[in-house]
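Q: here is a sequence together with a model predicted from it:
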Amino acid sequence: MRHQVLIITRGLGPILTVVAVMVLALAIILFPQPVFQAALRGLKAWWEIVVPALLPFFIISQLFMGLGIVHFLGVLLEPVMRPLFNVPGSGAFVMAMGYTSGSPISAMLTAQLRQQGLVTRVEGERLICFTNNASPLFMLGAVAVGMLHNPALGPVLAGAHYGANFCLGILFRFYGRRQPVSPPVSYTLLALPRRAWQAMLQAQQRDGRPLGQLLGDAVNRSFLTLITIGGFIILFSVIIQVATILGLLEPLARILLYAGSPFGLSRDTSLPLAAGLFEMTMGTKFASEAAVPITERLVAISLIMGWAGLSILGQVAAMVSHTDLRLGPFIVARLLHGFLAAALVRLCQGPARPVLLLLAPEITLVPRAPWFTLWLYYTGFALTLVTVLFLLAGLGLGARYFLYRRS
């Protein structure tokens, strides 16, 4: 009996997929004008937000991979990444790029590390669970300035978003801890920088491409990846429009209202949550326009950005399709990310607000943050993160040196 139920369940998935695609195709034929407008909105969001935000980081990441800088950081930052997140030091590069440029670049880089054998399957799954973020440009620019019209709200959203994902990294270090791990780096303090330099030179020799070819391949591969991302954004923009026309978002919004009730979300934010279930950009736009208090809008936006949408899930699935990385842990991490980020926003706007006002009055009180704050969150974010990583690496090396001298 159980075997028959399993067969029926497995056969039901492809049937539902075919039915959904047929309904979507029929809706495109019956409602060409609104579908065209939805596709145009998706194309505009891709061209004006995604391409400028991600293309430079994509090209730089490809150059870093080809020049062996990832291998250099992998050896140098092993004392930081292994104890904190239970991943090799090369995960620091994925973390830095994921936190500064946004998804799905972390999935793309993790897939490349897996193909090169720098991480195991479990380590790769851990890595994509806590390095998938909304980009700083999206949170601080598109959401805070463009949608909410208040730059001072950007640090609140970014702090909750990144803080929740950092906590996920600590939590998921225990995922699959009984599984085999990549060989840890075990060099002495004085030998570690030299070994890191040698690892970079060896990686360059294995790659063997001249700089001109490396640059051309980086641009070509990056733009092809962005075209794939743009296709997902346009597709899910159309899906949201079709679901709205067919009246499917309302029942879904009523279901999601129960998920948001612990955070004090009302019926007015349930429809943006339903849209954000499919696509993050459209969901955050609808949430920013909801006629509710600002705290409720921030909580809804944090939920949506933490989940990231089925569009991001499809993009990540496409990035890791040529590897053995599984999406189950990633989906669980996205759900946890949304709830943790929403809880942190509620905490920052509630019990912790007096402390934040005391520590950073220029961010939380002034309607427009001063130039130094904007520089710190826009321009200096990547530099700050990399500096923190190297400071942590220095602390780890100091601890190792102390233990080495004691032994």
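A: In hand now; what should we look at?
Q: contacts, neighbours, all on C-alpha from now
A: Fine.
Q: give me the contact list for whichever strand or helix holds residue 160.
A: Per DSSP states H and E: residue 160 is located in helix 154-172. Outside helix 154-172, the residues within contact range by CA atoms under 8 Å, 6 or more residues apart in numbering are 84-85, 99, 126-127, 129-133, 136, 139-141, 143-145, 298, 302, 305-306, 333, 336-337, 340-342, 344-345, 348, 363, 377.
Q: which of the residues you listed are buried, as a PyMOL select command?
A: Here is the PyMOL selection string for the buried members of the contacts of helix 154-172, based on 16 or more other CA atoms under 10 Å:
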select buried, resi 85+99+126+127+129+130+131+132+133+136+139+140+141+143+144+145+298+302+305+306+333+336+337+340+341+342+344+345+348+363+377
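Q: also this one, for the comparison:
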Amino acid sequence: MRTKDSLMIAAALLAAMLACLMLAFPAESFHASLRGIAIWWDVLFPALFPFFVISEIMLGVGMVHFFGTLLDPLMQPLFRVPGIGGFVMAMGFASGYPIGARLTSQLWEQRLINREEGERLVAFTTSSDPIFLIGAVSVGFFHNAALATVLAAAHYGSAILIGLLMRFHGKPSSGNPSQSSALSAGYSVQKSRTGILRRAFEAMHHARLMDGRSLGVMLQQAIYSGLKLMFVVGGLVVFFSVVMEVMTSSHVMVFFYAAIDSVLQLFGMPPTLSQAVVNGFFEVTLGAKSAGAAENIPLMFQTAIAAWVLSWAGLSVHAQIVSILHHTDLRYIPFIVARFIHGLMAAVLVIVLWKPLGPDRANLTAFIPLPDVTRPLTTLLQHTLPAAALTFTSVLGLLLLLSFGCFIGKRFIKRM
């Protein structure tokens, strides 16, 4: 109780301080609120809302269970999560944060994953979407589309490495978690007597029967829950936009910059990147923009800080994840530790991969066209949805191929 009371007192003092700063800088707070609303309406709403609706419909019709059964031979030994984690991974990489956390919470509600599996899953499926990485960061902030290759390799590669590290999180499970998940959904399968494709269709059929809603009701509830979550996300974006603005106007951020300067000097990085680090600690867009705007600094170090910002994701995204997972028993500590390690690994990978994948070597935009960052609706229709669909299909297709390879190899070893 004493620790809880202390946290409540600290939160109350912090809220009072922020209220005083907002009263001291009313014009700055107002303009920051308008910027936050513009980011939410022009970027986040069209980018995230369709995926919130689609993901819930796919859960209701059993498509997630179908792919989960097919991906179980790969996801279980590699990441110690059921096969449905592969679907969450593909959706998270394609549509960005906080889609991975949203799907994880829905799987937890249906008792398809336990707490430790959910903590592993949300730790490595929380990532940036490709259109933000390419369009906003590489093109909009750095004005160099060729940086997308090394940024994507470092960001998504380190996310997979985090998934491999998180498999050691939690106690070893007794039995097959995916089988217990299937039993909790109301059906059982004889793995030794039926093929994997047949089991996948049976899983989808049983999940559809267990859901029981008509398609119209399912769509209505998906839109309602998606809108509800989008307003929570928008409120958090506006809140952190105001917090960053009043802290900057009151020169409080100067103390954070000085502290980060000393840390960067220990690692041999230019101290002038401290503003990007501090801004990225609070909000991912401001941090990536500050990294691209830094002058007289080697491009490799700017890109490394941008990779750290994208992987850490900022306290604004952390607050979104917490708000989504608040009704579950998933803990925040494993998530924040994974975000911290993910950020460090992504920054290191940029430096390691700079020579083979730097802007002079490769260009990811040969596969994904450049977006028009000045036209949000055009970007949504012509770039965001096609890029997300391409990413989702590519990741899911690769996982399915690897899963079938693991399944066939395991059957072959058993026969031998």
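A: Now that the structure is in, tell me what you want to look at. The shown structure was predicted, so the numbers you read here are calculated from the model rather than taken from an experiment.
Q: so the helix holding residue 160 of the first structure corresponds to what in the second structure?
A: Mapped onto the second structure using TM-score structural alignment, helix 154-172 of the first structure covers residues 148-166.
Q: average distance between that stretch and the first structure?
A: With the two structures superposed, stretch 148-166 of the second structure lies on average 0.8 Å from its match in the first structure, counting by mean CA distance after the TM-score superposition for the first structure.
Q: try stretch 48-60 of the second structure
A: By mean CA distance after the TM-score superposition for the first structure, the fitted stretch 48-60 of the second structure averages 1.2 Å away from its aligned residues in the first structure.
Q: just stretch 391-401 of the second structure next, same as before
A: Stretch 391-401 of the second structure versus its aligned partner: 1.1 Å mean (mean CA distance after the TM-score superposition for the first structure).
Q: in that stretch, which residues are buried?
A: Within stretch 391-401 of the second structure, the residues scored as buried using 16+ other CA under 10 Å are 391-392, 395-396, 399-400.
Q: what's the matching range in the first structure for it?
A: Going by TM-score structural alignment: stretch 391-401 of the second structure matches residues 381-391.
Q: again, but for stretch 44-59 of the second structure
A: The alignment of stretch 44-59 of the second structure onto the first structure (TM-score structural alignment) spans residues 50-65.
Q: list the buried residues for stretch 227-240 of the second structure?
A: Along stretch 227-240 of the second structure, these residues count as buried under the neighbour rule (16+ other CA under 10 Å): 227, 229-230, 233-240.
Q: ditto for stretch 99-113 of the second structure
A: Here stretch 99-113 of the second structure shows 99-108, 111-113 as buried, counting by 16+ other CA under 10 Å.
Q: one more: stretch 76-85 of the first structure?
A: 76-82, 85.
Q: counterpart of it in the second structure, which residues?
A: Using TM-score structural alignment, stretch 76-85 of the first structure pairs with 70-79 in the second structure.
Q: mean distance, that stretch to its aligned residues in the first structure?
A: Following the fit onto the first structure, the mean deviation recorded for stretch 70-79 of the second structure is 0.6 Å by mean CA distance after the TM-score superposition for the first structure.
Q: Three-state assignment for the equivalent of residue 243 of the second structure over in the first structure, please.
A: Residue 243 of the second structure maps onto residue 239 of the first structure when the alignment is built from TM-score structural alignment. Under DSSP: H, G, I helix; E, B strand; the rest coil, residue 239 of the first structure falls in the helix class.
Q: host element of the closest residue to residue 239 of the first structure other than its chain neighbours?
A: With sequence-adjacent residues excluded and distances taken as CA to CA, 6 or more residues apart in numbering, residue 239 of the first structure is closest to residue 24, at 7.4 Å. Under the criterion of DSSP H and E, residue 24 of the first structure resides in helix 2-30.
Q: and that helix, what does it pack against?
A: helix 211-245 (3 or more CA pairs under 8 Å, 6 or more residues apart in numbering; DSSP states H and E).
Q: mean shift of the helix it packs on relative to the second structure?
A: On superposition with the second structure, the mean distance recorded for helix 211-245 of the first structure (mean CA distance after the TM-score superposition for the first structure) is 1.1 Å.
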